[in-house]
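[1] Sharing a model that was predicted from the sequence below.
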Amino acid sequence: MTLQTHRPNNPQFNPKYNFKEDWRHYANTPGHAFQFQKGKFKGRIFVAANHSVGSPKDNFEEYQAHGFFTDDHGKSFQLSESIRFPGSNESIAAELSDNKMIMSIRNQRGDIRSRILAYSSDGGANWDTAYFEDSLPDPVCQASIISIGKRDGKMILAHSNASDPNQRNNLTIKISYDEGTTWTKSILVDRTDDPNKLPWTAYSDLLNINKNTLGIIYERANYSEIVFKTYIWEKE
């Protein structure tokens, strides 16, 4: 599987690890993968991931988000195109309508404190566009995204992250009714006003409990706690 989903240049460890791309650090999502439920890619399992490239540069330019996917339930895997966007790091993805998908990406650049969103129309093999989303501020941290239903033919999305651009705090779920173009509903999950307790909320992951209930699991209190909560949301 490593030879299908990774591009290491380390023949001293394994003679087959001789890829000119020279990926070093490699991580899956963190969070969850997803499986396409409808359309031409139905059944495809897509795992968002990220890697760093070449010799250590100690800056954001070495990070690139990508993904890998299987159409045969894990017998074989294919790599997606990497996100050619400076500082794209930890990523997580969700299905949209019309055979499309979206990926929310940690932005490793310190001078721009917002999420990167990327869209694919070929099941995650290639990326049509990627951009900074100002309505999803982020302090350089992980996030989660999930499809939670449909309205007017478009997938409804839930997105969670620590939405304070300067601190890992203010964990918020935002809802989009137009597949990520706008984020019009906001649910505050957890925050602290005590500067001595930061970082307060960090990594999180979302899941569907039923058609109107979201679950969220997240780190809290300087990574000393793992908390699980549920929320009722409405299609409106």
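    Received the coordinates, thanks.
[2] C-alpha only now, for contacts and for neighbours.
    Will do.
[3] and the residue most central in space within the chain, which of the three is it?
    Centroid-nearest residue in the chain, with C-alpha atoms, centre = their mean: residue 92, separated by 2.1 Å. Assigned with DSSP: H, G, I helix; E, B strand; the rest coil, residue 92 falls in the strand class.
[4] Now do the contacts for it.
    Contact analysis of residue 92 by C-alpha atoms under 8 Å, 6 or more residues apart in numbering lists 29-33, 47-49, 103-105, 143-145.
[5] ranking these by neighbours, who comes first?
    Greatest neighbour count in the contacts of residue 92, by other C-alpha atoms under 10 Å, goes to residue 105: 35 neighbours.
[6] quick one: which helix or strand includes that residue?
    strand 101-107 (DSSP states H and E).
[7] helices or strands up against that strand?
    Using 3 or more C-alpha pairs under 8 Å, 6 or more residues apart in numbering; DSSP states H and E as the contact test, the elements touching strand 101-107 are strand 88-95, strand 114-120, strand 143-151.
[8] So what's the residue count around residue 38?
    14.
[9] put this beside the first:
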Amino acid sequence: MKRSEDMGKTWSKLMNVYGLNVSDIVAGNQIVVVNDETGAVMCIYSTSPAGKSCSPASANWQTVSYDAGDHWSTPVDISKFLEPYAGVSSGPGDGLQLTQGKKKGRLVFAGHYGAYREDIVWYSDDSGLHYTRPNVTFPKMDEATLTQLANGSILLNMRNAHASSCDCRATSRSDDAGETWTPIRYDPTLISPICQASLAQIESRLYFSNPASTKSRENLTVRVSDDGGTTWIKKTLLVQGGSVWGGYSSLVPDEIGTGLGGVLYERYSNGKQAISFSAFPLDFDKM
């Protein structure tokens, strides 16, 4: 991990969260969430022996930091809570802590079990000591991201195998803190290649980022909605286009009142790959 304390202008040195030798084990597909009730930064991830498939993986783990990432706790195996989906590939991206409703404080996560086999969700009401997996799956879905909307509902947004002719993202909603979910729906506005995407409720507005293309990982774009993703405002923010391609991305909210959001993303240019960060005005559609 790296950390920035100036809205992404400068970054710390690379810090190790999980230190096993990569020749022995592969760790990845991390989900990170800040638990506002305890101050902990929680990181959930999956592992597999080197050379083995990571989708599904072999086990699921949780590590916690109480000093904003300077130090991390000894990892705890949480696989038993996810049976029969132990080894589910979490995220990648952000977890969610509910900020309103009867289950305020609940931690909610999503992941995919095998490539385009099915997605699952799980949650904790005791800061990650125990997890519950509701009896619901999302068939033929893959990497998932979720957020709590202004009305308290949870919106789940999923990569899929383009089972729909619209070549777009799939969604589901929960009105009871993640315990039951609506049938899968395809959002034709959110066109997508086969790729991960990011979703974030920032104050009263919903933001979405992905490569806005049905062909390839190009035109990395941020969209905004004022009605919880029912419709999307036509004006979009192009983060990278032309000969510079953007792939996976992760939106981050403004936490210090600057009026800016941020997007961390994979960047490809002239055969070179990098991880890049861009800040953007949250009201870009009004400028």
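    Received the coordinates, thanks. All values reported here derive from a predicted model rather than from experimental measurement.
[10] would JSON lines of the contacts of residue 92 of the first structure with distance to residue 178 of the first structure be doable?
    Supplementary listing: the contacts of residue 92 of the first structure in JSON lines, determined by distance: C-alpha to C-alpha, whole Å:
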{"residue": "29", "distance to residue 178 of the first structure": "24"}
{"residue": "30", "distance to residue 178 of the first structure": "25"}
{"residue": "31", "distance to residue 178 of the first structure": "23"}
{"residue": "32", "distance to residue 178 of the first structure": "22"}
{"residue": "33", "distance to residue 178 of the first structure": "22"}
{"residue": "47", "distance to residue 178 of the first structure": "23"}
{"residue": "48", "distance to residue 178 of the first structure": "22"}
{"residue": "49", "distance to residue 178 of the first structure": "25"}
{"residue": "103", "distance to residue 178 of the first structure": "15"}
{"residue": "104", "distance to residue 178 of the first structure": "15"}
{"residue": "105", "distance to residue 178 of the first structure": "19"}
{"residue": "143", "distance to residue 178 of the first structure": "19"}
{"residue": "144", "distance to residue 178 of the first structure": "17"}
{"residue": "145", "distance to residue 178 of the first structure": "14"}
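[11] Relative to residue 122 of the first structure, which of those residues is nearest.
    Distance to residue 122 of the first structure across those (C-alpha to C-alpha) is lowest for residue 103, with 13.1 Å.
[12] counterpart of that closest one in the second structure?
    Using TM-score structural alignment as the criterion, residue 103 of the first structure maps onto residue 156 of the second structure.
[13] residues in contact with its match?
    Applying C-alpha under 8 Å, 6+ apart, one finds that residue 156 of the second structure lies in contact with 144-147, 171-173.
[14] 10 Å instead, please
    Taking C-alpha atoms under 10 Å, 6 or more residues apart in numbering as the contact definition, residue 156 of the second structure lies against 109-110, 121, 144-148, 170-174, 178, 181, 184, 199.
[15] Filter these by whether they're kept in the first structure.
    Among the contacts of residue 156 of the second structure, the ones still in contact in the first structure (both residues aligned by TM-score structural alignment, their matches' C-alpha atoms under 10 Å) are 110, 121, 144-148, 170-174, 178, 181, 184, 199.
[16] quick one on the thing from earlier: and the angle for the strand holding residue 105 of the first structure with strand 88-95?
    With axes from the mean of the first three to the mean of the last three C-alpha atoms, to 10 degrees as the basis, strand 101-107 of the first structure and strand 88-95 are set at 160 degrees to each other.
[17] which residue ranges form the strands in the stretch 151-287 of the second structure?
    Taking DSSP state E, counting those that start in this stretch as the test, the strands found in the stretch 151-287 of the second structure are 154-160, 168-174, 185-191, 198-202, 205-211, 220-225, 237-240, 245-252, 260-269, 272-281.
[18] Need those in a markdown table (columns: distance to residue 132 of the second structure).
    Listed next are these as a markdown table, based on distance: least, C-alpha to C-alpha, whole Å:
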| stretch | distance to residue 132 of the second structure |
| --- | --- |
| strand 154-160 | 16 |
| strand 168-174 | 15 |
| strand 185-191 | 24 |
| strand 198-202 | 23 |
| strand 205-211 | 27 |
| strand 220-225 | 31 |
| strand 237-240 | 37 |
| strand 245-252 | 26 |
| strand 260-269 | 30 |
| strand 272-281 | 34 |
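[19] Most tightly packed of those?
    strand 154-160 (a mean of 26; mean count of other C-alpha atoms under 10 Å).
[20] That strand against the first structure, how far on average?
    Following the fit onto the first structure, the mean deviation recorded for strand 154-160 of the second structure is 0.5 Å by mean C-alpha distance after the TM-score superposition for the first structure.
[21] roughly how far out does that strand sit from the chain middle?
    Counting by C-alpha atoms, centre = their mean, to the nearest Å, strand 154-160 of the second structure is centred 10 Å from the centre of its parent chain.
[22] next one: stretch 179-191 of the second structure
    On C-alpha atoms, centre = their mean, the centre of stretch 179-191 of the second structure falls 16 Å from the chain's centre.
[23] Which stretch of the first structure lines up against it?
    Against the first structure, the aligned range for stretch 179-191 of the second structure is residues 125-137 (TM-score structural alignment).
[24] contacting residues for residue 174 of the first structure?
    Applying C-alpha under 10 Å, 6+ apart, we find residue 174 of the first structure in contact with 135-136, 145, 157-161, 163, 182-188.
[25] what do we get in the second structure for residue 166 of the first structure?
    By TM-score structural alignment, residue 166 of the first structure lines up with residue 215.
[26] Can you give me the distance of that match to residue 194 of the second structure?
    9 Å (C-alpha to C-alpha, to the nearest Å).
[27] Show me which of those two is the more surrounded one.
    residue 194 (21 against 12).
[28] The more buried one against residue 170, yeah?
    No - judged on C-alpha atoms under 10 Å, residue 194 of the second structure makes no contact with residue 170 at a distance of 11.7 Å.
[29] Which residues are in contact with each of the two?
    Residues touching both residue 194 of the second structure and residue 170 (C-alpha under 10 Å, 6+ apart): 142, 159-162.
[30] quick one: which of the residues you listed is nearest residue 221 of the second structure?
    Once C-alpha to C-alpha is applied, the member of those that ends up nearest residue 221 of the second structure is residue 159, at 15.9 Å.
[31] was I right about that closest one contacting residue 146?
    No - using C-alpha under 10 Å, residue 159 of the second structure makes no contact with residue 146, being 11.8 Å away.
[32] hey, what's in contact with both of the two?
    Joint contacts of residue 159 of the second structure and residue 146 (C-alpha under 10 Å, 6+ apart) are residue 171.
[33] what's the spacing between residue 43 of the second structure and residue 102 of the second structure?
    Taking C-alpha to C-alpha, one finds residue 43 of the second structure at 25 Å from residue 102 of the second structure.
[34] That concludes my questions; thank you for your assistance.
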